[in-house]
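Participant: Got a predicted structure plus its sequence, pasted below:
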Amino acid sequence: MSRTKQLLIGGLIIMTMGVPNATTANENDLKLTIVNPQNLYDPSPNGYSTAVIVPANARVAYISGQGGQDGTGALSPDFAVQVKQAYANLRTALDALRARPDQVAKLTVFVVDHDMSNLEVLTRNVKEMFGEALPAQTLIPVPKLAIDPMLFEVEAVVVLD
């Protein structure tokens, strides 16, 4: 379970999120600080945070864009299926790094021919994976991705312990 602290400093809501672990020598080493200024629109209902501060001296990993290909490389023509699979692929990459979703500081998502109807699918999937530890995120509409049937891709910046 994660523990959340909120501080109100000069119009900023700062949330420090960490995973308590009695066996961890210094649990503060991994905490990401989520910043959502009160005078800006609250992005958390849409599945992201305005900013995330990475701890000093943290090791950072960059996960390449994960598309919606399954283990055989097949792509569904359905946008929602591709998004779900892309987040499953991101989770597999995190597992390979021995990292958890609450260690992701930043996501960049690319959506082919984006329109507002995609937002519900995107928000649902990011909230399922990240819960309250919503990373900073940028959505970039694109005309196409590396492979013609790809409709979605997500890349991540991860803080390692």
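Facilitator: Right, received. Where do you want to start?

Participant: When you work out contacts or count neighbours from here on, use the C-alpha atoms and nothing else.
Facilitator: Noted.

Participant: Disregarding residues adjacent in the polypeptide, which is nearest to Leu151?
Facilitator: Val112 (4.9 Å; CA to CA, 6 or more residues apart in numbering).

Participant: Name the residues of stretch 93-102 that are buried.
Facilitator: Residues 93-94, 99-102 are the ones in stretch 93-102 that count as buried (16 or more other CA atoms under 10 Å).

Participant: Now do stretch 142-159: distance from first to last residue.
Facilitator: Stretch 142-159 has its terminal residues 27 Å apart, counting by CA to CA, to the nearest Å.

Participant: what's the next secondary structure element after the helix ranked longest in the chain?
Facilitator: Of all segments of type helix in the chain, defined using DSSP state H, the longest is helix 79-96. Per DSSP states H and E, helix 79-96 leads on to strand 104-112 as the next helix or strand towards the C-terminus.

Participant: Could you check the angle that next one makes with helix 79-96?
Facilitator: 150 degrees (axes from the mean of the first three to the mean of the last three CA atoms, to 10 degrees).

Participant: Comparison target below:
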Amino acid sequence: MENNIDYRPINPSGLFDPSPFGFSHSIAVESPFQMCFISGQSGGVGEHHILSDDFKTQVQDALENLRIVLQSHSMTFDNIVKITLLIVNHNQQKLDIWAEEAKRVWSSLFLPTSTLIPVQQLALPNMLFEIDAIAVKSQ
């Protein structure tokens, strides 16, 4: 069966190389619209993926990494239609921190759909937060 959908991986410079771990940071899908599926972004900064021990800092860094991926697709946070949050040892304080940071990056007129999954551990022992996303824009 022939696939008429144009899709391509995009791994922006400034983020670590995910290929040794078997994934891409994002996939662009183009048809009458452009869809972008973005892998989980964590609080690690840059190519060496250095993590802070502070939850708020990890959330801010993950959102910055998400912004970098979106920018590589000529998109912004307002193009995101769905997010999934993974929070280690989730509690109300962490939820309040997340809500504060979400209000900082999304306009109040457009908030994406969301799923929050409390977890005991993420891919690295000191990861406290991860966010993945689906973004859409017209061609």
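Facilitator: Looks like it arrived, so ask away. In this text the structure is predicted, and so the values were computed from the model without any measurement.

Participant: what's the TM-score for these two chains?
Facilitator: With the length set by TM-score structural alignment, normalised by the length of structure 2, the two chains reach a TM-score of 0.73; 106 aligned residues with a CA RMSD of 1.4 Å.

Participant: what's the counterpart of Lys137 of structure 2 in structure 1?
Facilitator: Aligned by TM-score structural alignment, Lys137 of structure 2 pairs with Leu160 of structure 1.

Participant: Where do the helices of structure 2 begin and end?
Facilitator: Under DSSP H, structure 2 gives helices at 55-72, 92-105.

Participant: OK, contacts around the aligned partner of the residue nearest to Leu151 of structure 1 in structure 2?
Facilitator: In structure 2, Val112 of structure 1 lines up with Val88, judged by TM-score structural alignment. By CA atoms under 8 Å, 6 or more residues apart in numbering, the contact list for Val88 of structure 2 reads 118-122, 127-129.

Participant: Which one of those is nearest to Trp98 of structure 2?
Facilitator: Nearest to Trp98 of structure 2 out of the contacts of Val88 of structure 2 is Phe129 (CA to CA; 9.7 Å).

Participant: Counting neighbours, what do you get for the closest one?
Facilitator: 30 (other CA atoms under 10 Å).

Participant: surely it meets Thr84?
Facilitator: No - when contacts are counted by CA atoms under 8 Å, Phe129 of structure 2 is not listed as touching Thr84 (10.7 Å).

Participant: Quick one: map Gln34 of structure 2 onto structure 1.
Facilitator: Match for Gln34 of structure 2 (TM-score structural alignment): Arg59.

Participant: just to revisit the earlier point, next, work out how far apart the closest residue to the match of Lys137 of structure 2 other than its chain neighbours and Val154 of structure 1 are.
Facilitator: Excluding its sequence neighbours, the residue lying closest to Leu160 of structure 1 (CA to CA, 6+ apart) is Arg59, at 5.3 Å. Separation of Arg59 of structure 1 from Val154 of structure 1 (CA to CA) stands at 21 Å.

Participant: Who has more neighbours out of these two?
Facilitator: Under the criterion of other CA under 10 Å, the comparison of Arg59 of structure 1 against Val154 puts Val154 first, with 23 against 12.

Participant: who's in contact with that one?
Facilitator: Here Val154 of structure 1 is in contact with 64-67, 86-87, 90, 107-110 (CA under 8 Å, 6+ apart).

Participant: and those as a markdown table, adding neighbour count?
Facilitator: Formatted as a markdown table, the contacts of Val154 of structure 1 follow (neighbours: other CA atoms under 10 Å):
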| residue | neighbour count |
| --- | --- |
| Ser64 | 13 |
| Gly65 | 17 |
| Gln66 | 21 |
| Gly67 | 28 |
| Ala86 | 23 |
| Tyr87 | 22 |
| Leu90 | 24 |
| Leu107 | 22 |
| Thr108 | 16 |
| Val109 | 20 |
| Phe110 | 22 |
